[in-house]
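[1] Dropping the sequence and predicted coords here.
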Amino acid sequence: MFINLVFDKLLTDIALCELAPGERIRQSALASRLQVSRQPISHALQLLKHEGLLQDSGRQGLEVTPIRADYMRLLYQARRPLESTAAGLAAQRVADNRALDEERAFLARMLEEGRQKISNHASAPEAAWADYQFHVAIYRLSGNQVIEQMMNGRWAHIMRAIIASNSVGTLALEWEEHAAIAQTILRGSVLDASELAARHVQRAGANLYARLSAESPEA
């Protein structure tokens, strides 16, 4: 297994809380589970530490970084203009007839699949993954690869916070807002798409911060 595959596997495990916040990382156990040597494990762990998903713990040890409410508040502040820009760019490409059919279809499909998962009472990890895929569809439709690259590095933080904060009870509202955003994008309504995306991120961020703060007031 190549280093990037090891990295992607561990990134997903952290994002979905299969490696839980605060969990001690044991390289030997990971190497055994993934059936690779320690060298790609060690390299992947350093990359994850650089992403802020791992932190030092004891003498030469690592642990999964705890979820901190203040960090998520800052992340959502930074995320808001990026999501707003992505939605606006996506709607502009639709309005200008520059969006590919498969890009529009991908957004519509991710919206429908996400709504079905929520109506079927999906687990928190499944719901978080659906949320991620919906926003990826907007990034792709925007045509701006830099936004996708920047946000892809942050979604592991977002997904694990959603899971850990037990935000499943708010998912119906989340997907109502997703539907409104997708509809304005696919109509080519640039200003509406941008504004709805900004409001969605602001509300979701405030809700997430409140839940995380209530669970860990000292965070």
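    Alright, I've got the coordinates.
[2] only C-alpha atoms for contact and neighbour calcs from this point on.
    OK.
[3] Contacts only, for S84.
    S84 is in contact with 193-198, counting by Cα atoms under 8 Å, 6 or more residues apart in numbering.
[4] Tell me which helix or strand A99 sits in.
    Assigned by DSSP states H and E, A99 falls within no helix or strand.
[5] what's the residue nearest the centre of the chain in contact with, if anything?
    Nearest residue to the geometric centre of the chain (Cα atoms, centre = their mean): W155, 2.6 Å. Under the criterion of Cα under 8 Å, 6+ apart, the neighbours of W155 are 15, 132.
[6] for stretch 17-31, the distance to its chain's centre please.
    Taking Cα atoms, centre = their mean, to the nearest Å, one finds the center of stretch 17-31 at 20 Å from the center of the full chain.
[7] Pull the residues that contact that stretch.
    In contact with stretch 17-31 (Cα under 8 Å, 6+ apart) are residues 13-14, 37-38, 41-42, 57, 61-67, 125, 160, 163-164.
[8] Filter the residues you listed down to the ones in helices?
    Taking DSSP state H as the definition of helices, these contribute 13-14, 38, 41-42, 125, 160, 163-164.
[9] As CSV, those residues with distance to T85 would be great.
    Below are the ones in helices among the contacts of stretch 17-31 laid out as CSV (distance: Cα to Cα, whole Å):
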residue, distance to T85
D13, 29
I14, 28
R38, 41
I41, 36
S42, 36
P125, 27
R160, 24
I163, 26
A164, 28
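[10] Compare those residues and tell me which is most surrounded.
    Counting by other Cα atoms under 10 Å, R160 has the largest number of neighbours within the ones in helices among the contacts of stretch 17-31, with 25 neighbours.
[11] residue contacts, the closest residue to that residue other than its chain neighbours?
    If the residues on either side of it in the chain are set aside, R160 comes closest to A15, at 4.8 Å by Cα to Cα, 6 or more residues apart in numbering. For A15, the contact set (Cα under 8 Å, 6+ apart) comprises 155-160.
[12] mind giving me a markdown table with these and columns for distance to G52?
    As requested, these are exported to a markdown table (distance: Cα to Cα, whole Å):
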| residue | distance to G52 |
| --- | --- |
| W155 | 12 |
| A156 | 10 |
| H157 | 9 |
| I158 | 12 |
| M159 | 14 |
| R160 | 13 |
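[13] alright, now check it against this:
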Amino acid sequence: MKSVKSISRTDEAYARLKDDIRANCLAPGHLEPEPELAARLGMSRTPVHEALIRLEAEGLVEIVPRRGARVLPISADDMREIYEILTALEPEAAACLAARQPSEKEIDPLDQATQDMTDALDKGDLDRWVEADDRFHQTLLRLHGNKRLAAFVGALFDQSHRARMVTLRLREPPIISTAEHRIILEFLRRGDAEGTREAFRKHRQRTSVELISILEDYRLPHL
């Protein structure tokens, strides 16, 4: 049986590597032997290897025998598939949440995330905007209550995050996206399931077209 210490070190290695991948500190295509990763993290190889197995299952890395771990790239085709799934699942989750008429207390974190997006735009802080945007979507899934759905969609968020961070600086400030979140929030507040579903679907479709178009036009080599 694994010790608590061993499990916690694995969790730490997983969190640190995942943060580096999401922030593009470990860029797509980066290949590094496990001993070097372990040394850089100041850990033994066992928790690092176990963390890499988890990250491979989430589609973020590929373990290459005798060579180490490679951070997987994300292509326009990858993003097209990811957004197709998000467009199918998230609007339905949001509609289910609206149908049970959530309280103002439940909606408050979504309201705060939307306000944080607005404040970030006013200050030109795109990193903070992305954090607030992620928080909105993750909070909505948490409120929906299906843990398996939240975990599955969360893995897709992680896979797409790197591409979003790069393309965000190749397009206009996300003013429209922020406004769309506010519209979704108002439909939720009114308990309008169909309005919530349609607003969320249009939001995901528009952002999908915008992001994939940039990936195709710029043909970013590091993605």
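    Received it, and whenever you're ready, just let me know what you need. Remember, it's a predicted structure, so these values are computed and weren't measured experimentally.
[14] Relative to Y71 of structure 1, how far out is the residue nearest to the centre of structure 1?
    Counting by Cα to Cα, to the nearest Å, the separation of W155 of structure 1 from Y71 of structure 1 is 13 Å.
[15] residue boundaries of the strands in structure 1?
    Applying DSSP state E to structure 1 gives strands spanning 24-25, 54-56, 62-64.
[16] what about the helices in structure 2?
    Taking DSSP H to define them, one finds helices in structure 2 at 4-22, 34-41, 45-57, 76-99, 104-123, 126-144, 147-167, 175-190, 193-218.
[17] coming back round to it: tell me the one of the ones in helices among the contacts of stretch 17-31 of structure 1 nearest I3 of structure 1?
    Proximity to I3 of structure 1 was ranked across those by Cα to Cα; first place goes to I41, at 7.4 Å.
[18] Need the counterpart of that closest one in structure 2.
    Counting by TM-score structural alignment, I41 of structure 1 corresponds to V48 in structure 2.
[19] check contacts around its match.
    10, 13-14, 34, 37-38.
[20] just curious, which of those is nearest to L188 of structure 2?
    Y14 (34.6 Å).
[21] Can you get me a residue count around the counterpart of the closest one in structure 1?
    Under the alignment (TM-score structural alignment), Y14 of structure 2 pairs with F7 in structure 1. Neighbour count of F7 of structure 1, defined by other Cα under 10 Å: 20.
[22] which non-adjacent residue is nearest F7 of structure 1?
    That would be A44: by Cα to Cα, 6+ apart, it lies 4.8 Å from F7 of structure 1.
[23] wait, the one you found sits on V6?
    Yes: using Cα atoms under 8 Å, A44 of structure 1 makes contact with V6 at a distance of 6.5 Å.
[24] For A164 of structure 1, see how far away the residue nearest to R160 of structure 1 is.
    10 Å.
[25] so what corresponds to N144 of structure 1 in structure 2?
    With TM-score structural alignment as the criterion, the equivalent of N144 of structure 1 in structure 2 is N146.
[26] what's the answer for A128 of structure 1, then?
    Aligned counterpart of A128 of structure 1 in structure 2: V130 (TM-score structural alignment).
[27] Most remote residue from the middle of structure 1, which is it?
    Distance from the C-alpha centroid of structure 1, by Cα atoms, centre = their mean, peaks at R59 (31.1 Å).
[28] show me what contacts it?
    With Cα under 8 Å, 6+ apart, R59 of structure 1 has no contacts at all.
[29] what about L31 of structure 2, how many neighbours?
    If you count neighbours by other Cα under 10 Å, L31 of structure 2 ends up with 18.
[30] nope, I53 of structure 2 is what I meant
    Using other Cα under 10 Å, I53 of structure 2 has 16 other residues around it.
[31] how much space between the nearest residue to it once chain neighbours are set aside and R54 of structure 2?
    Setting aside the residues directly before and after it, I53 of structure 2 is nearest to I63 in space (Cα to Cα, 6+ apart), at 7.6 Å. To R54 of structure 2, I63 of structure 2 is 11 Å away according to Cα to Cα.
[32] for Q138 of structure 2, same thing?
    Q138 of structure 2 is 20 Å from R54 of structure 2, by Cα to Cα.
[33] One more: I107 of structure 2?
    Distance from I107 of structure 2 to R54 of structure 2, by Cα to Cα: 32 Å.
[34] what does A38 of structure 2 give?
    Using Cα to Cα, A38 of structure 2 is found at 16 Å from R54 of structure 2.
[35] Same question for P33 of structure 2.
    For P33 of structure 2, the distance to R54 of structure 2 - Cα to Cα - is 17 Å.
[36] same deal with A193 of structure 2?
    Taken as Cα to Cα, the span from A193 of structure 2 to R54 of structure 2 is 35 Å.
[37] With L156 of structure 2 instead?
    According to Cα to Cα, L156 of structure 2 and R54 of structure 2 sit 14 Å apart.
[38] So which of these two has more stuff around it?
    Just comparing L156 of structure 2 and R54: by other Cα under 10 Å the higher neighbour count belongs to L156, 20 against 17.
[39] Name the nearest residue to the more buried one, ignoring sequence neighbours.
    I82 (6.4 Å).
[40] What lines up with that neighbour in structure 1?
    Using TM-score structural alignment, I82 of structure 2 sits opposite L75 in structure 1.
[41] Which residues are in contact with the match of A128 of structure 1?
    Contacts of V130 of structure 2 (Cα under 8 Å, 6+ apart): 117, 165.
[42] Turn the strands of structure 1 into JSON lines, including distance to W175 of structure 1.
    Shown next, in JSON lines, are these (distance: least, Cα to Cα, whole Å):
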{"stretch": "strand 24-25", "distance to W175 of structure 1": "35"}
{"stretch": "strand 54-56", "distance to W175 of structure 1": "31"}
{"stretch": "strand 62-64", "distance to W175 of structure 1": "29"}
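[43] That'll do, ta.
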